[in-house]
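Asker: Pasted the sequence and its predicted model underneath.
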Amino acid sequence: MTPPQTSQPQSPEPPAARVIAALDGVGVRRYTTGRVILDGIDWIVRSGEHWALLGANGAGKTTVLRLIGALMFPTVGTVEVLGHRLGSVDVRELRAVIGLVSAAQKVPQDATGHTVVLTGATGTVQPLWRAYDAATRERAHELLAELDCKELTDRPFGVCSGGQRARILIARALMADPSLLLLDEPFNALDLPSREDLIDALHRLALARPELATVTVTHHLEELSPAIGHAVLLRDGRVQARGLVAEVLTGARMTACFGRPIEVSRHEGRWLARSGRS
């Protein structure tokens, strides 16, 4: 007699990655001069994806970041962020749940690291002390520890190094528990040890928060952490290439994007680009 067959338990299907940001036919034109800043941009960022946004100065990187950060509107096309289309949502509420880190952010230089992180809960430059309960204050401590800078809790922001400031600002951006974290040239003017500390911190962050999506604007492949899995190349306001890093960050595509011979190599998840011979 054939023994009865028993059904094997089925592993649950992994949840489908949700769309975090979507640009469809997006263009931006400067009204005063008629200059085209972006033209025909199509791009989708999904939960858990980590994107690098690369291109020469003036390529349109910061404009793209401002669009998905709900800081500006497109001239043509549509931008949807966290399920909301720009133009049909209160962007102030949307901005409150998007993490943004930029060297241009205004931060009181005499505020301690902990105070700066606290202001992320209210989205303000100056702290609103009555708005921070014990749980909020403790969360700020936890985020400083997560970014490996808890020793900066009582240190004035103005005397912190560039790398320390960057990690404090990332902790601040995480206070709102965002699904999307935008990093606008976070490695700007960092020395080598500070750069490597920040890369390590971002890599750990990606591993610890599997649903978080990030977009990093940078000029240098060496600044990309091993967590970066996707890349977009912009040139003159248009997408040159987008997709998996192994398919986008090639010598041929980088050469076409930057307009000079570039050789690209990768070692243990880290990238290196250098000018090749013409």
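Answerer: Good, I have the coordinates. Numbers count the residues shown, from 1 in each chain.

Asker: okay, CA-based contacts and neighbour counts for the rest of this
Answerer: Fine.

Asker: Go through the helix or strand where Val264 lies and flag the buried ones.
Answerer: Using DSSP states H and E, the element containing Val264 is strand 262-267. Neighbour counts using 16 or more other Cα atoms under 10 Å place 262-264 of strand 262-267 among the buried residues.

Asker: neighbouring contacts of it?
Answerer: With contact meaning Cα atoms under 8 Å, 6 or more residues apart in numbering, strand 262-267 is reached by 249-252, 254-255, 271-276.

Asker: 10 Å instead?
Answerer: 221-222, 226, 246, 249-256, 271-278 (Cα atoms under 10 Å, 6 or more residues apart in numbering).

Asker: Below is an additional structure, to be compared with the one above:
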Amino acid sequence: MTDREILRLESVGFVRESRQILSDITMTVRAGERWALIGPNGAGKSTVLSMCGAVAHPTRGTVHVLGRKLGRVDIRELRESIGHVNPRHSPGSPLTLRQVILTGATGTTELMSRWVPDALIQARADELIEMLGLAGLEAAAWPTMSQGERGRALIARALLPDPPLLLLDEPSTGLDVAAREQFLATIDALHRARPDLATILVTHHLEELPATTTHAILIKAGRVHAAGAAHEVLTTEMVSGCFDHPIEIEHRSGRWQARAAARG
């Protein structure tokens, strides 16, 4: 891990249709840090992630992604350096697993017309297929794959251009318990294999956090409720305050668990 800055949001505010969505959001992510972004429904998590992914611009404040300030950079070029795992990814045509992974080179949902991946991209795809336990599934059609297989394929797609920043938007959506645990083991293995990779994972559930999580930010009503080292932020007091409900937090064997606490 290095001290290289990957992402910085400074006093960010965001207004949509006269409604204040975010206010005074500040956070800095450095190489090798693995952040959890947590908060109630409607708290503004998706909007924060859209800033991190250079998809939305702030109404106020500044956002620097990979050393470049939003508003002063070619957004399309910048996005090519950001991996994004979205479980709602849905190709319009029945692509194979390998084809879906290759779309990571162009940042598109479909394969681009007349585009042919070069030998380096092909080799990179082979490496990721092997690393993520997808060998033998290269020709599987996307509609026939399990949610767990799709999740791993989307990680491979996001990593194809070898980005320094990986965003995971509720990646456990639709997974059963076994598939979720397999997916989290994959994320932990990825962190160990790529120690300088910075990640931000959005979730509602602390049970869906990989053991390699290092930092956390709690968002409440569009503001930062707490941010910092995971073990200092993901506590009973902090999480209960964020969700306005008594929630007991346990950290055991590297993983977090949450359950409603008895009132009074």
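Answerer: Structure's in. What do you need? Keep in mind that this is a model prediction, so the values were computed, not measured.

Asker: tell me, the strand holding Val264 of the first structure lands on which residues of the second structure?
Answerer: The aligned range for strand 262-267 of the first structure in the second structure is 247-252, by TM-score structural alignment.

Asker: Onto which residues of the second structure does stretch 198-205 of the first structure map?
Answerer: The alignment of stretch 198-205 of the first structure onto the second structure (TM-score structural alignment) spans residues 183-190.

Asker: Now that stretch on the first structure. Mean distance?
Answerer: Here the mean offset of stretch 183-190 of the second structure against the first structure after fitting is 0.3 Å, by mean Cα distance after the TM-score superposition for the first structure.

Asker: how far is that stretch from where the chain is centred?
Answerer: Mean C-alpha position of stretch 183-190 of the second structure versus that of the full chain (Cα atoms, centre = their mean, to the nearest Å) differs by 13 Å.

Asker: in it, what's buried?
Answerer: So stretch 183-190 of the second structure, judged by 16+ other Cα under 10 Å, has buried residues 183-184, 186-188, 190.

Asker: from those, which ones fall inside helices?
Answerer: 183-184, 186-188, 190 (DSSP state H).

Asker: Which single one of the residues you listed is nearest to Ala31 of the second structure?
Answerer: Leu190 (14.2 Å; Cα to Cα).

Asker: can you tell me which residues contact that closest one?
Answerer: 131-132, 155, 184, 197, 212.

Asker: Next, work out how far apart the closest residue to Arg29 of the first structure other than its chain neighbours and Lys61 of the first structure are.
Answerer: Excluding the flanking residues, the one nearest Arg29 of the first structure by Cα to Cα, 6 or more residues apart in numbering is Val36, at 4.4 Å. Per Cα to Cα, to the nearest Å, Val36 of the first structure is found 13 Å from Lys61 of the first structure.

Asker: Overlap of the contact sets of the two?
Answerer: In contact with both Val36 of the first structure and Lys61: 236-237, using Cα under 10 Å, 6+ apart.

Asker: okay, those two: which has more neighbours?
Answerer: Lys61 (25 against 15; other Cα atoms under 10 Å).

Asker: What is the equivalent residue in the second structure for that one?
Answerer: Residue pairing (TM-score structural alignment): Lys61 of the first structure is matched to Lys45 of the second structure.

Asker: Now do the contacts for that match.
Answerer: 21-22, 37-39, 169, 202-204, 217-223.

Asker: residue ranges of the strands in the first structure, please?
Answerer: Under the criterion DSSP state E, the first structure carries strands at the ranges 19-29, 36-46, 50-55, 76-81, 84-85, 98-102, 180-184, 213-217, 230-235, 238-244, 262-267, 270-275.

Asker: The fifth one corresponds to what range in the second structure?
Answerer: In this case it means strand 84-85 of the first structure. So strand 84-85 of the first structure is aligned with residues 68-69, judged by TM-score structural alignment.

Asker: In JSON lines: the buried residues of stretch 183-190 of the second structure, plus distance to Leu160 of the second structure.
Answerer: Putting those into JSON lines (distance: Cα to Cα, whole Å) gives the following:
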{"residue": "Phe183", "distance to Leu160 of the second structure": "18"}
{"residue": "Leu184", "distance to Leu160 of the second structure": "19"}
{"residue": "Thr186", "distance to Leu160 of the second structure": "16"}
{"residue": "Ile187", "distance to Leu160 of the second structure": "15"}
{"residue": "Asp188", "distance to Leu160 of the second structure": "18"}
{"residue": "Leu190", "distance to Leu160 of the second structure": "13"}
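
Asker: And those, which is closest to Leu165 of the second structure?
Answerer: Closest to Leu165 of the second structure, out of all of those and judged by Cα to Cα, is Leu190, at 12.6 Å.

Asker: Relative to Leu70 of the second structure, how far out is that closest one?
Answerer: 28 Å.

Asker: do Thr26 of the second structure as well
Answerer: 15 Å.

Asker: go on, Ile121 of the second structure?
Answerer: Separation of Ile121 of the second structure from Leu70 of the second structure (Cα to Cα): 28 Å.

Asker: Neighbour count: the two, which is higher?
Answerer: Applying other Cα under 10 Å to Ile121 of the second structure and Leu70 shows that Leu70 carries more neighbours, namely 20 against 16.
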